[in-house]
Structure formats: structure tokens, C-alpha cells
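# Here is a sequence together with a model predicted from it:
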Amino acid sequence: MNAPYIYEWLGEPAKTTQVLDRIADELYDDTPGGLEGNDDLGALSSYYVWGRSACTGHLRHR
């Protein structure tokens, strides 16, 4: 879960965003089967929420 954030440490924040977007697009879905495996009391769901970057002034996440 921490691996995408290594790019922040390396000074490449744009790559962090690319990796998090790919994770969100490929591993999460808004269907009953949209979250594979065990949610571990919300850990995976919260990872999705906090992994998305907010667009200030917009009603959506980037």
C-alpha cells in the first residue's frame, strides 16, 4: 500500500498520481464485486478515498 508513495520521496509526485490513478481504475469499481478480497474493516476503502487527489473548487476528485 505504501509503494506508490515512494515517488513522492524521490521528488516525482506526478508519478505518484499516475500510479494511484491506475490502482483506482483497475482495482476498484462501483459494483458489488468492485472491491476484491477482504475489506479489512474499511482499510482498502479508505486507501481509495485518501489516495485520490482532491480538485479544489470541483465536486469531484482528480
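Right, received. Where do you want to start? Residues are numbered from 1 along each chain as shown.
# all contacts plus neighbour counts: C-alpha atoms, from now on.
Noted.
# Show the secondary-structure elements that whichever strand or helix holds residue 6 is packed against.
Secondary structure assignment for residue 6, by DSSP states H and E: helix 6-9. On a contact count with 3 or more Cα pairs under 8 Å, 6 or more residues apart in numbering; DSSP states H and E, helix 6-9 meets helix 13-27.
# let's bring in a second one:
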Amino acid sequence: MLKIGKRESIATSFEIGIHNATLAIVIAQSVLGSTELSLPAAVYGVLMFFVAFAFGFLIREREPQTAMAS
């Protein structure tokens, strides 16, 4: 629909996930004034890197291996 490639859409998804965790922490502490409400976002913010790494590893495009000439 937006005519962007697969790599760009994956990169955008990762960036949005990272920024959403940070935004949730800022809103919980500054707007709502609650440290307790920022804890789930903080936990997500830490765990998200491991999940994102695993997901990125699974969906990466593998380059075809060429046969070595002997």
C-alpha cells in the first residue's frame, strides 16, 4: 500500500516497538505521575530486545550458498 520494500517495513516495525516502550514510560511517569504504571513498559523495554533479536534472526534472508569449485 505504501510501496515500501520488505526490509524497510521490518526496520520500521522494530523502530516503532522500541519507541512505544519509551513513550509508555514517559507518559506513565510524567502525565499519569505513577512509577508503578511505568514498570510493565520498562519490563517490555528490556525483554523486547531479546524477542526482537530472535525474531530478526528467524526472518532474516539467507543468502544462497554457492558451491565451491574444486
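Nice, I can see it. Quick caveat: nothing in here was measured; it's all calculated off a predicted structure.
# TM-score of the superposition?
The TM-score (TM-score structural alignment, normalised by the length of structure 1) is 0.33; 40 aligned residues with a Cα RMSD of 3.8 Å.
# Name the next helix or strand downstream of the strand or helix carrying residue 11 of structure 2, please.
Element membership for residue 11 of structure 2, per DSSP H and E: helix 6-26. For helix 6-26 of structure 2, the following helix or strand on the C-terminal side (DSSP H and E) is helix 35-59.
# And residue 38 of structure 2, how far from residue 55 of structure 2?
Using Cα to Cα, to the nearest Å, one gets 25 Å for the distance from residue 38 of structure 2 to residue 55 of structure 2.
# Of the two, which one has the most company?
It is residue 38, of residue 38 of structure 2 and residue 55, that has more neighbours when counted by other Cα atoms under 10 Å, with 21 against 12.
# wait, the more buried one sits on residue 24?
Yes. Contact criterion Cα atoms under 8 Å: residue 38 of structure 2 and residue 24 qualify, at 6.9 Å.
# residue contacts, the nearest residue to residue 45 of structure 2 once chain neighbours are set aside?
Once flanking residues are discounted, residue 45 of structure 2 sits nearest to residue 21: 5.3 Å by Cα to Cα, 6 or more residues apart in numbering. Residues near residue 21 of structure 2 by Cα atoms under 8 Å, 6 or more residues apart in numbering: 41-42, 44-45.
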